[in-house]
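> Structure of the sequence below:
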Amino acid sequence: MKKGVWTTTFALTLASVFVLAGCSSSQNAPSTSASSAKDEKIKIVAAENFYGEVAQAVGGDRVEVTSILTNPDTDPHGYESTPDNSKSVYSANVVVYNGAGYDSWMEKMINAGSSNEQKSVIKVAEDLQGKKEGDNEHVWYDPTTMTKLANSLADQLSKIDAKQTDAYHQRAKQYIASLAPLTEKVQKLKQSSPTPIAVSEPIFDYMVQPLNLTIDDTKFAKAIDEGTDPSPVDVGTLQNDLKGKKVKLFVHNVQNSSPTVENMVKLARSSGVPIVQVTETEPKGKNYLQWMTDQLDQVGKALGSK
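Model (predicted):
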């Protein structure tokens, strides 16, 4: 989502970053070996809390994880970093963020001023899923993403703290195993033949693909995602699909609303097309597995799966 309910203004105060960097003399600079002392933990900063969850699971008691985006009402695109954020990134040994243009404020903090020489950076969309800016950046909806991230984190932490290599990889395996219910649910809900659906915007698309669903309103969804008005033709086509129940369900990102989208939601409801509500950020009180599972349960109900 680029625009909508959330405010999308962005003002990263680089000056504060350089002040932090400038105030750190060589005597006070972060250690280049995170495991040089028994009690010294590896510092990990994650832009999004669902990535921080993976880092904590893999690192265990050997890491100190700071997640920057923890409030589900915060717009990831227009987030304003704080001096505390900059300080955390500056001293981190490992930084994890989505990339592909989704959270560019994190990249600016990494590049601003001096930083820990030991820092490893994982850009999930780009490094693990081969995406680039301009591609659909919502890669956490791809069921393979967290598995790849867990393995990558185990590799990176092992380079910093080699004595714990086996432990990091074992915890990565345990975390991946904990996601088995998600994999099983995706397989259970996978349609035997391509099944048409409509979406308000391309948030859920990477989950749609393994379910063998096809999106009938890609142009409408892209316009909403980019904060522009869909063309009259695209609006009319979606209206006809909903009225005629030519799609099995309508995926609605409840965090990005506009009169156009709300009209489609009302039309879907009045036409008897099931609505699946999804979010771009992890809801409070839920972990990644619960978040994904809850949304897939809605899909299952909409598709009539038992």
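
> only C-alpha atoms for contact and neighbour calcs from this point on.
Fine.

> Show me what the helix or strand residue 265 falls within is packed up against.
Using DSSP states H and E, residue 265 sits within helix 259-271. Here helix 259-271 touches helix 232-243, strand 250-253, strand 275-278, going by 3 or more C-alpha pairs under 8 Å, 6 or more residues apart in numbering; DSSP states H and E.

> run this one through as well so I can compare:
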Amino acid sequence: MRTRTVAAVIAMVGVTAGVAACGSSDDGGGGQESAGGSPVSVVASTNVWGDVVRQIAGDHARITSIIDDPSADPHSFEADVRVQRELSEAQIVVANGGGYDDFVDTMLSAADTRATVLNAVDISGKEPAAGEELNEHIWYDFPTVAAVAARVSDALASADPAHASEFEANEKTFTAKLTTLEGTEATIRETAAGAGVAITEPVPVYLLEACGLTNETPEEFSEAIEEGEGVPPTALADTLALFSEGKVKLLAYNEQTTGVETEKVLDAAEAAGVPVVPMTETLPAGKDYVTWMTENLSTVAGALKA
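Here you go, the predicted model:
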């Protein structure tokens, strides 16, 4: 688990009036006003959670997603004064938590804000196993996303009571789509339970486990990749052997965090004819959350049949 850092320029917050908003901003298209006279201001740490908010808020929120570049490595993100400004002005903040975006807590502590803060990891209720760290990539866990959506609906209703019924209806529609995704996982599980898979990082592990698949990757390998550290030679050798020895059915490959070791793993998978399933940490351009996850599951299912 690697935390995102906060740039030293936070100290300059007092002189930054007029700085443009960071990340992506989505006014929901309609720009309709809430009961308070303007759309609810929401800041999400990533565009994944920003899209979840959009599904619930519709046209009644101005949503800013801080980490939103699908071609960049989110681990290298450094928050700056623009992020501080957005967070300080938000009515609702949606953070991932679990160490993924600690800059949110750091900056909120330094700001004079009364924002409602929703921490997805806290909402999930997940706890790490004894002696281990929690896998913070919980947006790949559909029950957690549903729980966060419910809390988002409540927070929006508190900020904009005039549209509470619309938020509730949107949340029910979104949750129904998540239920469909869980059904797809169950279908995959019926035929592929117990099949071994490999990963470069633990990003999609919740989804893979929900499909009944077993992560065979040495923990030392995926941890080193996630932390940006050198992979122990034995861990790399053991990971490469998964493909040459036919122990895995697919490789889930994080396209946003790559390097020499991950490229060796990719080459080994391709040489052995093991299907590669691309995975990302942020929402791909032009996709919403449900479309993205539907395509991820379709790719997993196809790889297992190859």
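
> closest one to residue 96 of structure 1 among the helices and strands packed on helix 259-271 of structure 1?
Residue 96 of structure 1 lies closest to strand 275-278 among those, at 23.5 Å (C-alpha to C-alpha).

> hmm, back to that, what's the helix holding residue 265 of structure 1 in contact with?
With contact meaning C-alpha atoms under 8 Å, 6 or more residues apart in numbering, helix 259-271 of structure 1 is reached by 200, 239, 242-245, 250, 252, 274-275.

> Now do the buried residues in that helix.
Going by neighbour count (16 or more other C-alpha atoms under 10 Å), the buried part of helix 259-271 of structure 1 is 261, 264-265, 267-268.

> mean shift between that helix and structure 2?
Compared with structure 2 after fitting, helix 259-271 of structure 1 deviates on average by 1.3 Å (mean C-alpha distance after the TM-score superposition for structure 1).

> residues in contact with the residue in structure 2 that residue 45 of structure 1 lines up against?
Counting by TM-score structural alignment, residue 45 of structure 1 lines up with residue 43 in structure 2. By C-alpha under 8 Å, 6+ apart, the contact set of residue 43 of structure 2 is 50, 63-66, 86-87, 90, 92-94.

> What strand or helix carries residue 43 of structure 2?
strand 40-46.

> who touches the next helix or strand after that strand?
Moving toward the C-terminus from strand 40-46 of structure 2, the next helix or strand (DSSP H and E) is helix 47-57. Residues outside helix 47-57 of structure 2 that contact it (C-alpha under 8 Å, 6+ apart): 24, 28, 43-44, 61, 63-68, 94-96, 139, 145, 149, 152-153, 156, 167-168, 170-171, 174, 282-283, 288-289.

> In helices, which of those residues appear?
Using DSSP state H, 145, 149, 152-153, 156, 167-168, 170-171, 174, 289 are the members of the contacts of helix 47-57 of structure 2 that sit in helices.

> among the helices and strands packed on helix 259-271 of structure 1, which is the most enclosed?
Across those, averaging neighbours per residue (mean count of other C-alpha atoms under 10 Å) puts strand 250-253 on top, at a mean of 23.

> Relative to structure 2, what is the average displacement of it?
Mean for strand 250-253 of structure 1 is 1.2 Å (mean C-alpha distance after the TM-score superposition for structure 1).

> So which bit of structure 2 is that strand matched to?
The counterpart of strand 250-253 of structure 1 in structure 2, using TM-score structural alignment, spans residues 251-254.

> Tell me which residue is most central in structure 1.
The residue lying closest to the centre of structure 1 (C-alpha atoms, centre = their mean) is residue 140, at 4.6 Å.

> Without its sequence neighbours, what residue ends up closest to it?
In this structure, residue 140 of structure 1 finds its nearest non-sequential neighbour in residue 146, 7.1 Å apart by C-alpha to C-alpha, 6 or more residues apart in numbering.

> what do you get for residue 90 of structure 1?
Excluding its sequence neighbours, the residue lying closest to residue 90 of structure 1 (C-alpha to C-alpha, 6+ apart) is residue 115, at 4.9 Å.

> pretty sure the one you found is in contact with residue 91, am I right?
Yes: judged on C-alpha atoms under 8 Å, residue 115 of structure 1 makes contact with residue 91 at a distance of 6.5 Å.

> Those two: who's more crowded?
Remark: of residue 115 of structure 1 and residue 91, residue 91 carries more neighbours, 23 against 19, as counted by other C-alpha atoms under 10 Å.

> what sits against the closest residue to residue 296 of structure 2 other than its chain neighbours?
In this structure, residue 296 of structure 2 finds its nearest non-sequential neighbour in residue 279, 7.4 Å apart by C-alpha to C-alpha, 6+ apart. Neighbour list for residue 279 of structure 2: 203-204, 252-255, 296 [criterion: C-alpha under 8 Å, 6+ apart].

> rewinding a little: I'd like the contacts of residue 43 of structure 2 written out as TSV, with distance to residue 135 of structure 2 added.
Below are those laid out as TSV (distance: C-alpha to C-alpha, whole Å):
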residue	distance to residue 135 of structure 2
50	20
63	26
64	25
65	22
66	21
86	27
87	25
90	27
92	25
93	21
94	18
